[in-house]
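**Student:** got a sequence here, can you build the structure:
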Amino acid sequence: MSTSRRAVLGAAFGGAVAAATGLPATAQPANAAHAASWQLKWSPSARSDGLGAFETVEDDRAHSHPAGHPHIFATGDDWRFNIHTVDRDISTDRQRQEVTGLRTGTDSYLKWTEGQTWRITYSMYIPSTLKATTAFTHIMQMKQPGTGTSPIVVQSLRRDAEGRQTIELRLATDDILVGRTGLDPLHDKWPDVDFQIKVGNGSAGSVRWILKSGSTTVIDTSRTGVDTFLADRVRPKWGIYRSLGDTSGSLQDTYLLLTDLRGYRLA
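**Tutor:** The predicted model follows:
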């Protein structure tokens, strides 16, 4: 990532900590030495860590398209996720090329548990061939690990009621829209994502979602008092996970790029 893009993400730190702790961005606690702060816990490199950055890799789980292997791989400083119209997941009404989790060693990975607050920042490249659809197209999920578990939070490319392409963040458990903005201005660019989550059951959770394009904040939205925990732990996923039920004719061979993934815990 360029120095200017890193500066843009870094500028959000003060407000991001404030949102997670409930303090105004300009406020300072009486004892500043004990102020909450983001602690860097995960900073993989595509060039040196490759797919070893992730807890698991879900590359064509159904072996539907061997000629397309690998669908997920590191290229330079980026992680690339390819998807083709012929790809099928184990459930044949959908497609999935995703990675999960934050690996920190051969046998270790970070666990997001109830009561913790986590933050993920990264840049993504969404080509114009990766379109919003009338059915689901998720490019990030927060889930409880395990087969058949439901998503908790999804970042999705979705056509709205008027057919416009949007990118949105939604709390899937209770179908709460956190925020939505137009996708077209973000196509063929490198927008920056800043996602924060307090893992909490019932009404104890919260999320914040920031998208920046260059120096422009495209959206900065949050929800508090929401359910962000099912059981065990929360695990992030990235890639392309989409339904074949799209009715807009938007499905085509495409890809997604991610770079500069960072994971922080509020301590």
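**Student:** going forward, measure contacts and count neighbours with C-alpha atoms only.
**Tutor:** Fine.
**Student:** what's the closest non-adjacent residue to residue 252?
**Tutor:** Closest residue to residue 252 apart from its sequence neighbours, by Cα to Cα, 6 or more residues apart in numbering: residue 85 at 5.6 Å.
**Student:** how many other residues sit next to the closest residue to residue 36 other than its chain neighbours?
**Tutor:** Taking Cα to Cα, 6+ apart, and ignoring the residues beside it in sequence, residue 36 has residue 267 as its nearest neighbour in space, at 5.5 Å. Using other Cα atoms under 10 Å, residue 267 has 12 other residues around it.
**Student:** how near is residue 267 to residue 234?
**Tutor:** 18 Å (Cα to Cα, to the nearest Å).
**Student:** can you check residue 176 too?
**Tutor:** 18 Å.
**Student:** spatially central residue in this protein, please.
**Tutor:** Of all residues in the chain, the one closest to the mean position by Cα atoms, centre = their mean is residue 140, 3.5 Å from it.
**Student:** any idea how far that residue is from residue 100?
**Tutor:** 10 Å.
**Student:** who touches both of those two?
**Tutor:** Applying Cα atoms under 8 Å, 6 or more residues apart in numbering, one finds that residue 140 and residue 100 are jointly contacted by 236, 237, 238.
**Student:** could you identify which of the residues you listed has the most neighbours?
**Tutor:** If you count neighbours using other Cα under 10 Å, the busiest of the shared contacts of residue 140 and residue 100 is residue 237, which has 25 neighbours.
**Student:** confirm that residue sits in a helix?
**Tutor:** No - per DSSP: H, G, I helix; E, B strand; the rest coil, residue 237 lies outside any helix segment and is strand.
**Student:** excluding chain neighbours, what is closest to it?
**Tutor:** Ranked by Cα to Cα, 6+ apart and with sequence neighbours excluded, the top spatial neighbour of residue 237 is residue 100, at 4.3 Å.
**Student:** count of residues packed around that neighbour?
**Tutor:** Close neighbours of residue 100, defined as other Cα under 10 Å, add up to 21.
**Student:** one more sequence to fold, the one below, so I can look at both together:
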Amino acid sequence: MAPMRPRMLSTALTALVLTLPALAVPANSAGAAPAWTLRWSPDPTRQGPDDAFETVEDDRAGSHPKGGPHIKVAGDAYRFDMHKVDRDSYSDRQRHEVTGNRTSPSDFLEWKLGQTWRVTYSMYIPKSLMATTTFTHVMQTKQPGNGTSPITVTSLRRVDGKQTIEHKVFDGNVLVGRTDLEPLQDKWIDVEYEIKIGDGKNGSVRWALKSGGKTVIDATKNGVDTFLADRVRPKWGIYRSVEDTSGSLRDTYLLLKNLKAYQLKS
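**Tutor:** Have a look, this model is predicted:
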């Protein structure tokens, strides 16, 4: 039999492809694949801290009114100033933080049991914001309310004298990931954080950092506890102990921009 000409071969292949069944794609009951839906994206050039976040905890003990506001807009970013003299209502620590995701003057997002959320943002850590021997948190997730323990924390911690940035699940002190802090200071870095809210062993956490477009760390922990009660709420800012023994406490600041929150819809 004579060999098939190129045009005839192309026609035959097209006909074959058209008769093949479509590949199955995971979908929900409505037939759509799970997708991330943008739910929150504050713009510092138009929205101050009170408009962007559920609550603003700026020197709630009134320890340093002359230094305020400690949380404010600076250009296209949210700025958190921390002075060595600042104190929280507990005098062994300092706290200037914002919480939650405000979507209107009367409403905010609620992260609930069984849901999966992703937050992305850019963060600037100056060299004056140093890792400490005790806790220095720059991001947390918590159950709303006073006296509740964190669920997850991003911390600047000294490990064997070395400055690191790490993310942990608080229950069980589970380390998700850790990397050197100093190469990430005095520059904008990108953060991507995902949490599947699950009780007991039903939760998971992913934490990733990029610098200059290159992935520095991308770590995941499954089978962890990411729920206490009620709901989960993110927090950003500077929350640190004054009992550091390394001499690392300085007047300092933290910058955040490009904040976004996505919910996984299935």
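**Student:** so for residue 176 and residue 234 of the first structure, which residue has more residues nearby?
**Tutor:** Taking residue 176 of the first structure and residue 234 together and counting by other Cα under 10 Å, residue 234 has the greater number of neighbours (24 against 13).
**Student:** which ones are touching the residue nearest to residue 36 of the first structure?
**Tutor:** 36, 37, 38, 39.
**Student:** and if we set it to 10 Å?
**Tutor:** By Cα atoms under 10 Å, 6 or more residues apart in numbering, the contact set of residue 267 of the first structure is 34, 35, 36, 37, 38, 39, 116, 117, 118.
**Student:** pretty sure the residue nearest to residue 237 of the first structure sits against residue 110.
**Tutor:** No - under the contact definition of Cα atoms under 10 Å, residue 100 of the first structure does not touch residue 110, with a separation of 11.0 Å.
**Student:** which residues of the stretch 1-150 of the second structure fall in strands?
**Tutor:** Read by DSSP state E, counting those that start in this stretch, the stretch 1-150 of the second structure holds these strands, from start to end of the chain: 35-40, 55-58, 71-74, 77-82, 93-99, 102-104, 107-108, 116-124, 136-142, 150-159.
**Student:** with distance to residue 65 of the second structure added, can I get these in CSV?
**Tutor:** Compiled in CSV, these are given as follows (distance: least, Cα to Cα, whole Å):
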stretch, distance to residue 65 of the second structure
strand 35-40, 31
strand 55-58, 10
strand 71-74, 12
strand 77-82, 12
strand 93-99, 13
strand 102-104, 25
strand 107-108, 28
strand 116-124, 25
strand 136-142, 22
strand 150-159, 26
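**Student:** out of the ones you listed, which is closest to residue 245 of the second structure?
**Tutor:** Closest to residue 245 of the second structure of the strands of the stretch 1-150 of the second structure, according to Cα to Cα: strand 150-159, at 10.3 Å.
**Student:** against the first structure, where does the helix ranked longest in the second structure fall?
**Tutor:** When the second structure is scanned for its longest helix (criterion: DSSP state H), the result is helix 6-19. Using TM-score structural alignment, helix 6-19 of the second structure corresponds to no residues of the first structure.
**Student:** that helix - contacts with which helices or strands?
**Tutor:** Helix 6-19 of the second structure sits against no helix or strand, with contacts defined as 3 or more Cα pairs under 10 Å, 6 or more residues apart in numbering; DSSP states H and E.
**Student:** now for residue 142 of the first structure, how many residues are close by?
**Tutor:** One way to gauge burial is a neighbour count; for residue 142 of the first structure, by other Cα under 10 Å, it gives 24.
**Student:** neighbours of the residue nearest to residue 252 of the first structure, how many?
**Tutor:** The burial metric for residue 85 of the first structure, expressed as a neighbour count using other Cα under 10 Å, is 12.
**Student:** what do you get for residue 44 of the second structure?
**Tutor:** Residue 44 of the second structure sits with 22 neighbouring residues when counted by other Cα under 10 Å.
**Student:** how about the counterpart of it in the first structure, what does it touch?
**Tutor:** For residue 44 of the second structure, the aligned residue in the first structure is residue 46 (criterion: TM-score structural alignment). Residue 46 of the first structure makes contact with 52-53, 73-80, 258-261 under the criterion Cα under 10 Å, 6+ apart.
**Student:** residue 71 of the second structure versus residue 61 of the second structure, what's the distance?
**Tutor:** The spacing between residue 61 of the second structure and residue 71 of the second structure, counted by Cα to Cα, is 14 Å.
**Student:** isn't residue 238 of the second structure right up against residue 249?
**Tutor:** No - contact status for residue 238 of the second structure versus residue 249: not in contact, 11.9 Å apart, counting by Cα under 10 Å.
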